[in-house]
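J.: the following block contains a protein sequence and its predicted model.
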Amino acid sequence: MDDEDYKVSSELYTEFNYVTNLKPTLNKDNVVSKFPFTYPPKAAEIDSDGDLLVQRKSKANGIIEIEHSESTSLDLVGLQVWRGAFLLADWLLHNGENLPKNVPILELGSGTGLTSIVAAMYAPVICTDVDKGEILNLIKTNITRNKNITKYPVKVTEIDFTKDSLNPEVETILRQIQIVLAADVVYDDQLTQSFVKTMELILSYPHSRTIYIALEKRFVFTIADCDTVAPCYEYFLECINKLRSVTITEIRLDFPQYFQYDRVKELVLWKISNNK
């Protein structure tokens, strides 16, 4: 069976009822989902007399609307929403106030654009993916849907992991970028190899930068191993451990959860920084 014939659906859709009656803008076969979240409490403020200002409301509620596919072939899974995007979005909400101000954030393999939308609450964003299956137009559509959430501009452009170079638009701004994001980009060994190659290229440019990667280990039982293993994830670890002049750290997932999803034990968050 070809990849084009085999359909997959995100586990998210069975966890909660996100789907609405809103009409899709880009593709009539898509659906529009609402993903609720809470804003983290603001940092304590001090008035001019040095007194602590009492926060009347520690949290606020928000909703992100995302147009997406309900099922796709394996090569177009970016048209769906996956758990890793929410994990990375939670991390952004928890750390947003400490992110460098007015410094662009780059997202790789942005999919539906959900994580980039959250990032744009705190900084300008360069939101990228491969130009396939109308995915760049889908991102633009979702950014427009959520103008009430974003505070900074989001630029949508292509990065194709299979290419040996970045597009000139990204190269021009790369020196300014300190933080790079990626979620749910490991599900095929060939793509993983291309993704790690792209990471290596980005980390090779002058100046220090850090890549945060949210993934979900996907376990399968194999007769050869007589065990349940996560081959795509293991191959990803094998690839990143070959990177030179980088520091690799697994981030503890003890930060708060702001989005509504199952934060399963298979989710992981990695931090890879160049040593410059």
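T.: Done, it's in.
J.: C-alpha only now, for contacts and for neighbours.
T.: Will do.
J.: now the helices for the stretch 1-150 of the chain?
T.: 12-15, 83-95, 114-119, 135-145 (DSSP state H, counting those that start in this stretch).
J.: so for the last one, what gets flagged as buried?
T.: When you say that, I think you mean helix 135-145. Burial within helix 135-145, assessed by neighbour count using 16 or more other C-alpha atoms under 10 Å, is assigned to 135, 136, 137, 138, 139, 140, 141, 142, 143.
J.: for residue 254, see how far away the second one is.
T.: Taking C-alpha to C-alpha, to the nearest Å as the criterion, residue 136 is separated from residue 254 by 33 Å.
J.: check contacts around residue 119.
T.: Contacts of residue 119 were listed using C-alpha atoms under 8 Å, 6 or more residues apart in numbering, and they are 89, 92, 96, 105, 125.
J.: now residue 8
T.: Residue 8 neighbours (C-alpha under 8 Å, 6+ apart): 71, 72, 73, 74, 77.
J.: ok, of these, which come out buried?
T.: Neighbour-count burial (16+ other C-alpha under 10 Å) applied to the contacts of residue 8 gives 71, 72, 73, 74, 77.
J.: residue 214: which of the helices of the stretch 1-150 of the chain is closest?
T.: helix 83-95 (5.1 Å; C-alpha to C-alpha).
J.: which other residues reach the closest one?
T.: With contact meaning C-alpha under 8 Å, 6+ apart, helix 83-95 is reached by 12, 39-40, 114-115, 118-119, 181, 183-184, 213-216, 255-259, 261-263, 267, 269.
J.: give me the subset of those residues lying in strands.
T.: Using DSSP state E, the members of the contacts of helix 83-95 that fall within strands are 39, 181, 183, 213, 214, 215, 216, 267, 269.
J.: residues near the fifth one, how many?
T.: If I follow you right, that is residue 214. Look at residue 214: counted by other C-alpha atoms under 10 Å, it has 25 neighbours.
J.: now do the third one
T.: Look at residue 183: counted by other C-alpha under 10 Å, it has 25 neighbours.
J.: next one: the second one
T.: Neighbouring residues of residue 181 were enumerated by other C-alpha under 10 Å; the total is 24.
J.: name the helix or strand for residue 236, please.
T.: Assignment of secondary structure by DSSP states H and E places residue 236 within helix 231-240.
J.: okay, now the one to match up with it:
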Amino acid sequence: MVSLADLTPPRSRSNSVSTTKSDAALPSFESLAPPRPPTTKAEEETHVRIEGLQDVVRLKVDAGPGCGGIAWPAGEVLSRYIAYRHGLDPSHLRNKKILELGSGTGLVGIVAGLLEPSAEVWATDQSILLDLMRSNVELNLTNSPNHRPNVLVAEYNWGEEVPSDIPIESIDMVLAADCVYFEPAFPLLVKTLCDLAPIDKEIEILFCWKKRRKADKRFFMMLKKHFNQYTVEDDRPGQKEVYNRQGVSLVRLVRKK
């Protein structure tokens, strides 16, 4: 088990929030990113077209809670990748238990649920975003073949224990898009990934992000201690070159022994 003390970032000269004592507990994710009241209006909706789905994905968006309530490029890249792979071989998602981290609008989890009705998906984020995700699940999955949405919404704050309503031992796949944006939360995200992928567990982790700041390198330095990263090479021909030019990367993470 990885502790927060193990992931405490080194002393920094920047003004970013951090702790410099190796035995100091890090603050919670909620305390680092305090929520704000939602600002979404009924007409604030965006549509995302994913090849492989019959209809567009309808998303209510909300800038009130911060960047989490908006659809970002990495989420679309990851959604299109799992749709392309599912079109080639549906067994990748069939009967799988899938957890999405930092779901925000719920886009990636909703796409997974729409692609494969037999899959069970948990879309997770801070409490302030849960109503937004529930609204988006209802918009897109009320007419699911199962007669019930197979995407479940749950609160999961990085660095904390996995919620009891998420069967962590049974999770087959972890999806994460645009989660690298808030430097003080880097150690919390690494700890969460370690909790979800203990050593020797067979689990697929797909991690997609857009390169924005030099500080993001600190996250991958922390991550490298626990995971190997492998660039996804089996996307639709030509797609990787397109999103790479936009600064987006898609990798598989494999826990180090």
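T.: Yep, that arrived. If you're wondering where the values come from, they're calculated on a predicted model, not measured in any experiment.
J.: between the buried residues of helix 135-145 of the first structure, which sits nearest residue 171 of the first structure?
T.: Relative to residue 171 of the first structure, the closest of the buried residues of helix 135-145 of the first structure is residue 136; by C-alpha to C-alpha it sits at 18.6 Å.
J.: quick one: the closest one from residue 120 of the first structure, how far?
T.: Separation of residue 136 of the first structure from residue 120 of the first structure (C-alpha to C-alpha): 17 Å.
J.: residue in the first structure paired with residue 189 of the second structure?
T.: Mapped onto the first structure by TM-score structural alignment, residue 189 of the second structure lines up with residue 195.
J.: which ones are touching its match?
T.: Taking C-alpha under 8 Å, 6+ apart, we find residue 195 of the first structure in contact with 161, 162, 185.
J.: which non-adjacent residue is nearest the last one?
T.: Nearest residue to residue 185 of the first structure, sequence neighbours excluded (C-alpha to C-alpha, 6 or more residues apart in numbering): residue 109, at 6.5 Å.
J.: tell me how many other residues surround the counterpart of that neighbour in the second structure.
T.: Aligning on TM-score structural alignment places residue 109 of the first structure opposite residue 102 in the second structure. Close neighbours of residue 102 of the second structure, defined as other C-alpha under 10 Å, add up to 24.
J.: repeat that for residue 104 of the first structure.
T.: Around residue 104 of the first structure there are 25 other residues, counting by other C-alpha under 10 Å.
J.: contacting residues for the nearest residue to it once chain neighbours are set aside?
T.: In space, residue 104 of the first structure comes closest to residue 124 once its chain neighbours are excluded; the distance is 4.7 Å by C-alpha to C-alpha, 6+ apart. Residue 124 of the first structure makes contacts with 102, 103, 104, 105, 152, 153, 154, as judged by C-alpha under 8 Å, 6+ apart.
J.: list the residues that contact residue 39 of the first structure.
T.: Contacts here follow C-alpha under 8 Å, 6+ apart; on that basis residue 39 of the first structure touches 59, 60, 61, 62, 93, 258.
J.: turn these into TSV, including distance to residue 199 of the first structure.
T.: Listed next are those as TSV, based on distance: C-alpha to C-alpha, whole Å:
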residue	distance to residue 199 of the first structure
59	35
60	35
61	34
62	32
93	24
258	28
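J.: can you pick the most crowded of these?
T.: Ranked by neighbour count under the definition other C-alpha under 10 Å, these are headed by residue 93 with 24 neighbours.
J.: any idea what that one aligns with in the second structure?
T.: For residue 93 of the first structure, the aligned residue in the second structure is residue 83 (criterion: TM-score structural alignment).
J.: same question, residue 77 of the first structure
T.: In the second structure, residue 77 of the first structure lands on residue 67 (TM-score structural alignment).
J.: and what of residue 140 of the first structure?
T.: Aligned counterpart of residue 140 of the first structure in the second structure: residue 134 (TM-score structural alignment).
J.: that match and residue 115 of the second structure, how far apart?
T.: The value you get for residue 134 of the second structure to residue 115 of the second structure, if C-alpha to C-alpha is used, is 18 Å.
J.: the spatially closest residue to residue 145 of the first structure that is not a sequence neighbour: neighbour count?
T.: Spatial nearest neighbour of residue 145 of the first structure, excluding adjacent residues (C-alpha to C-alpha, 6+ apart): residue 65 at 6.6 Å. For residue 65 of the first structure, the neighbour count with other C-alpha under 10 Å is 20.
J.: how about residue 142 of the first structure: what's its closest non-neighbour residue?
T.: The shortest distance from residue 142 of the first structure to any non-neighbouring residue, by C-alpha to C-alpha, 6+ apart, is to residue 66 (5.7 Å).
J.: ok, that neighbour touching residue 36?
T.: No. The criterion here is C-alpha atoms under 8 Å, and residue 66 of the first structure misses it with residue 36 at 11.1 Å.
J.: more crowded one of those two?
T.: residue 66 (27 against 15).
J.: what do we get in the second structure for the more buried one?
T.: Using TM-score structural alignment, the partner of residue 66 of the first structure in the second structure is residue 59.
J.: which residues does the residue mapped onto residue 236 of the first structure from the second structure contact?
T.: Counting by TM-score structural alignment, residue 236 of the first structure lines up with residue 219 in the second structure. By C-alpha under 8 Å, 6+ apart, the contact list for residue 219 of the second structure reads 180, 183, 186, 187, 190.
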